[in-house]
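1. Just the structure for this:
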Amino acid sequence: MSDEVPATAVAVLTHIVKSIVDDPEAVTVEVDDSGERTALNVRVGDGDLGRVIGRRGRTAASIRTVTRAAASKDDVEIDIEFLD
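-> Okay, here's the model as predicted:
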């Protein structure tokens, strides 16, 4: 595990989520490196969580795939959680 913040992954994740939601100003991405893997916790405004998760979780899965690819540029393995 790396002690560095996965800057590329955070930037990509923030950009993608802000592009999807109705209220981009309400989007926050927190880095939690207390576990085995670094976790990126995403919070969005009221009513936008369903938009980010998508039907059957497909949008969330796609966001995770792209962001993990970006994290590999920083040599970091990440998990992404979408929180209320």
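2. Going by C-alpha atoms from here, please, whenever you check contacts or count neighbours.
-> Fine.
3. Give me the neighbour count for residue 39.
-> For residue 39, the count of nearby residues is 19 (other C-alpha atoms under 10 Å).
4. Before we compare anything, build this one as well:
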Amino acid sequence: MKALIETIVTPLVDHPEEIEVNVKEENNKVVYHLTVHKEDVGKVIGKNGRIAKAIRTVVYAAGSDASKRIYLDIM
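-> Alright, predicted model coming up:
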């Protein structure tokens, strides 16, 4: 899942070397924290959050077979 997030975000940003995905697992959920360069945050979020929503949709669909709920935080 971490590789999927990086693959989706890399073409969107100007500083791909600063993409960082951290994973935090809890009892019934997995939270992925996506951090990008401060100049790239707007590009990853998009107008009205459309790109962020699309990224979340793909990540949630890819993890739908897992027994744990998946969340994506963009910072």
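5. How close are the two chains, by TM-score?
-> Aligned and superposed, the two chains score 0.88 in TM-score terms (TM-score structural alignment, normalised by the length of structure 2); 74 aligned residues with a C-alpha RMSD of 1.4 Å.
6. What segments of structure 2 are strands?
-> Along structure 2, counting by DSSP state E, strands occupy 20-25, 29-35, 69-74.
7. and the most centrally placed residue in structure 1, what is it in contact with?
-> Central residue of structure 1 (C-alpha atoms, centre = their mean): residue 13, 4.5 Å from the mean position. Shown in contact with residue 13 of structure 1 (C-alpha atoms under 8 Å, 6 or more residues apart in numbering): 29, 63, 67.
8. repeat that with 6 Å
-> By C-alpha atoms under 6 Å, 6 or more residues apart in numbering, the contact set of residue 13 of structure 1 is residue 67.
9. And it? What does it align with in structure 2?
-> Matched to structure 2 by TM-score structural alignment, residue 13 of structure 1 sits across from residue 5.
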